[in-house]
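In: all I have is the shape, not the residue letters:
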């Protein structure tokens, strides 16, 4: 492996373009060798100014560029499985943005293919595990400072939803972050999902069931509630409170800039996840690069991608049918134990 890890980035949309910038400007130990997006103009704009980067509209062509030693997948979810399997065939480590795959069938195929290789190649992009506040909360819970955790209260709000965003995507795209964060914080699997749907907000696009309250039951007897509100209109907010037998702890209230002027005080609210979690994304990608240069893969695994897909799939059914839905997980393969 060269002094700088040669990375191919697949996808040059909002997330992919930010990762291209991050690798080129913000982290150490890596360089952009290739980038791909079906929209030639978009990938050219995202990689503008990066000398020597090979640009493609075919993602698989980018994997075969000389000097590519690792792959970052930031394309839409339905394209992830093909890219992952192609990376496995080439023995390339991968950082794959969530969802790893849109459904459990695809996730099982990815795990089977990785098992054939015989070693982990995938880190799934659940970046909240790299956020400073989440890391502090995880350390507090692991140390038993709150006793046994009984409940997690989570809030996930966006200013507005993008065009074409569906009610199902509120679970399998947005709440997928809370699914993984809950599993990670508690060290437990989610065993059942229920979804409550209040009257939609007047700010929600027609047909979108927004907001929703999602309830998880876990293997350790905890309960998690998630308020998902993707058209709140005022800002991007992510909060989590853990309630234990001997105390509670809350994250997500960290202060941003406070402006005091003309007899009033105004606190800024982030308008975008790339602003709120910029440090987490930097830590996540840096950790992936550092591990890949050592020939290893760390962080959330393909099993975590599969478990999140299984919970999300149950959540979409619960949302549709208005009933509690049990989560079925296959036996965890030895590779992920």
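Out: Received the coordinates, thanks. These numbers were taken from a predicted model, which means no experiment stands behind them.
In: okay, CA-based contacts and neighbour counts for the rest of this
Out: Fine.
In: list the buried ones in stretch 43-61?
Out: 43-44, 46-47, 50, 53-57, 59-60 (16 or more other Cα atoms under 10 Å).
In: quick one: contacts of that stretch?
Out: 10-12, 17, 20-21, 24, 32-40, 62, 65, 83, 86 (Cα atoms under 8 Å, 6 or more residues apart in numbering).
In: can you check stretch 95-115 too?
Out: Counting by Cα under 8 Å, 6+ apart, 71-75, 77-78, 80-81, 84-85, 88, 120-126, 172-173, 176, 285, 288, 302-303, 305-306, 309-310, 313, 335 sit against stretch 95-115.
In: among those residues, which ones are buried?
Out: Buried among the contacts of stretch 95-115 (16+ other Cα under 10 Å): 71-75, 77, 80-81, 84-85, 88, 120-126, 172-173, 176, 285, 288, 302-303, 305-306, 309-310, 313.
In: among those residues, which ones are in strands?
Out: Of the buried ones among the contacts of stretch 95-115, the ones assigned to strands by DSSP state E are 71-73, 122-125.
In: closest to residue 230 among these?
Out: Nearest to residue 230 out of those is residue 125 (Cα to Cα; 20.5 Å).
In: chain neighbours aside, what residue packs nearest to the closest one?
Out: Spatial nearest neighbour of residue 125, excluding adjacent residues (Cα to Cα, 6 or more residues apart in numbering): residue 97 at 4.3 Å.
In: could I get the full set of helices for the stretch 201-337 of the chain?
Out: 273-276, 278-293, 302-321 (DSSP state H, counting those that start in this stretch).
In: helices or strands up against the last one?
Out: Based on contacts counted as 3 or more Cα pairs under 8 Å, 6 or more residues apart in numbering; DSSP states H and E, the elements that helix 302-321 packs against are helix 104-117, strand 122-125, helix 176-186, strand 190-196, strand 325-326.
In: point out the most buried one among the ones you listed.
Out: Among the helices and strands packed on helix 302-321, strand 122-125 has the highest mean neighbour count (mean count of other Cα atoms under 10 Å), at a mean of 26.
In: run through the strands of the stretch 1-150 of the chain in chain order.
Out: With DSSP state E, counting those that start in this stretch as the criterion, the stretch 1-150 of the chain has strands at 5-10, 30-36, 54-56, 70-73, 94-97, 122-125, 149-157.
In: save those as CSV, and put in distance to residue 203 too.
Out: Listed next are the strands of the stretch 1-150 of the chain as CSV, based on distance: least, Cα to Cα, whole Å:
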stretch, distance to residue 203
strand 5-10, 34
strand 30-36, 35
strand 54-56, 39
strand 70-73, 32
strand 94-97, 29
strand 122-125, 30
strand 149-157, 13
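In: alongside the first one, take a look at this:
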């Protein structure tokens, strides 16, 4: 590879534009070589001031652009499978934002395609694994000093949902992060899910079941509950508490600067995920670039992406039917053993 890893970024929306900025200004050892987005005007706006980058409307044109040695996929979820398979066909390492594929069948096709290659090329963008607080939580659990984990209590709140956000997306878009975090923190698979619905908030758009309460079971006997509330109105909050046999450990409490004035004390609450997890995204992309330059792929695997899609799919079924739904995973290929 060259002195700087040439990266093609697919998608120039909110997430893609942030990754373009990150690769150009924050991450070392990489450069943006190409960008693809059906809205070429949006893509050109995202690369304004970035030297040596070419813009395409089609993803495959960006993959074939001169100097492209790796791919960062930040396009909408339905486009991910095709982009991943195109990258595999070219032998290009990929960092793919979640979901790896919206449906488990598509995610499994990606897993099977990579397994046929006999080597890993894909890393899935579950950035919480790179968050400093979540890494400390993981270290405490792995140490074992608190005994075995019994329960995880999780909170996932957004200021407001974007236009077109559906009740199912509370599970397969928002809670998918908790699904992966729980699998990673516990080292266990999620085997069943139940979703309960309190009355919708007055702040939720008409017809949106918000908030929701998801309860997951693991193959190790741990219960994981998630409150997801995407129109809470006051800020972006993500919390996780592990309750163990002899103690508990919690992350995500708001600990920004405490401002005291006018007879009150207040701490600011982040307003979106890019603010809350900015350092995690930086650390994730830097780790991917460093590993790729060494000819390695680390971080969440395509199997992790498939498992998250399968669990989320079961969660959406549980939401729609009101029933407890079991998760049926395909056999894990040896590549991910």
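Out: Arrived safely. Please read all numbers here as calculations on a predicted model, not as lab measurements.
In: and the TM-score between them?
Out: TM-score of the superposed chains, computed with TM-score structural alignment, normalised by the length of structure 1, equals 0.99; 337 aligned residues with a Cα RMSD of 0.6 Å.
In: mind putting the ones in strands among the buried ones among the contacts of stretch 95-115 of structure 1 in TSV, distance to residue 157 of structure 1 included?
Out: TSV is the format used below for these (distance: Cα to Cα, whole Å):
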residue	distance to residue 157 of structure 1
71	30
72	27
73	25
122	29
123	26
124	22
125	20
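In: ok so, going back, out of the helices of the stretch 201-337 of structure 1, which gets nearest to residue 239 of structure 1?
Out: Going by Cα to Cα, the one of those nearest residue 239 of structure 1 is helix 273-276, 11.3 Å.
In: ok, residue 270 of structure 1 touching residue 233?
Out: No - using Cα atoms under 8 Å, residue 270 of structure 1 is not in contact with residue 233, being 11.8 Å away.
In: isn't residue 276 of structure 1 up against residue 270?
Out: Yes - between residue 276 of structure 1 and residue 270 a contact is recorded at 6.0 Å, counting by Cα under 8 Å.
In: need the residues touching each of those two.
Out: Joint contacts of residue 276 of structure 1 and residue 270 (Cα under 8 Å, 6+ apart) are residue 236.
In: what about residue 41 of structure 1, how many neighbours?
Out: 11 (other Cα atoms under 10 Å).
In: and the gap between it and residue 9 of structure 1?
Out: 15 Å (Cα to Cα, to the nearest Å).
In: could you do residue 214 of structure 1 as well?
Out: With Cα to Cα as the criterion, residue 214 of structure 1 and residue 9 of structure 1 are 33 Å apart.
In: same thing with residue 98 of structure 1?
Out: In terms of Cα to Cα, residue 98 of structure 1 sits 15 Å off from residue 9 of structure 1.
In: comparing those two, which residue is more hemmed in?
Out: The neighbour count for residue 98 of structure 1 versus residue 9, taken as other Cα under 10 Å, is higher for residue 9 (30 against 26).
In: doesn't residue 22 make contact with that one?
Out: No - using Cα under 8 Å, residue 9 of structure 1 makes no contact with residue 22, being 11.3 Å away.
In: ok so, going back, return the member of the buried residues of stretch 43-61 of structure 1 nearest to residue 255 of structure 1.
Out: The closest of the buried residues of stretch 43-61 of structure 1, once distances to residue 255 of structure 1 are taken by Cα to Cα, is residue 46, at 31.1 Å.
In: where's the closest one relative to residue 7 of structure 1, distance?
Out: Going from residue 46 of structure 1 to residue 7 of structure 1 by Cα to Cα gives 15 Å.
In: about what we covered before: residue 139 of structure 1: which of the helices and strands packed on helix 302-321 of structure 1 is closest?
Out: Ranking those by proximity to residue 139 of structure 1 (Cα to Cα) places helix 176-186 first, at 8.9 Å.
In: for residue 171 of structure 1, give me its contacts.
Out: By Cα under 8 Å, 6+ apart, the residues touching residue 171 of structure 1 are 312, 315-316.
In: most neighbours among these, please name it.
Out: Result: residue 315 is most packed of those (other Cα under 10 Å), 31 neighbours.
In: aligned to that residue, what sits in structure 2?
Out: Applying TM-score structural alignment, one finds that residue 315 of structure 1 aligns to residue 315 in structure 2.
In: residue contacts, that match?
Out: 171-172, 193-195, 214, 325.
In: okay, which residue is most central for structure 2?
Out: Residue closest to the average C-alpha location in structure 2 (Cα atoms, centre = their mean): residue 126, at 3.4 Å.
In: distance of that residue from residue 51 of structure 2?
Out: Applying Cα to Cα to residue 126 of structure 2 and residue 51 of structure 2 gives a distance of 29 Å.
In: what does residue 65 of structure 2 give?
Out: Taken as Cα to Cα, the span from residue 65 of structure 2 to residue 51 of structure 2 is 15 Å.
In: again with residue 57 of structure 2
Out: Counting by Cα to Cα - residue 57 of structure 2 and residue 51 of structure 2 are separated by 19 Å.
In: and residue 175 of structure 2, by the same measure?
Out: 37 Å.
In: picking that back up, in JSON lines: the contacts of residue 171 of structure 1, plus distance to residue 133 of structure 1.
Out: Putting the contacts of residue 171 of structure 1 into JSON lines (distance: Cα to Cα, whole Å) gives the following:
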{"residue": "312", "distance to residue 133 of structure 1": "24"}
{"residue": "315", "distance to residue 133 of structure 1": "27"}
{"residue": "316", "distance to residue 133 of structure 1": "29"}
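In: which one of these is nearest residue 205 of structure 1?
Out: Using Cα to Cα, residue 316 comes nearest to residue 205 of structure 1 of the contacts of residue 171 of structure 1, at 18.8 Å.
In: residues contacting that closest one?
Out: 168, 171-172.
In: same thing but at 10 Å, please
Out: Residue 316 of structure 1 sits next to 167-172, 193-195, 322, 325 when contact means Cα atoms under 10 Å, 6 or more residues apart in numbering.
In: with residue 83 of structure 1 instead?
Out: Counting by Cα under 10 Å, 6+ apart, residue 83 of structure 1 has contacts 10, 59-60, 63, 71-73, 75, 89, 94, 96.
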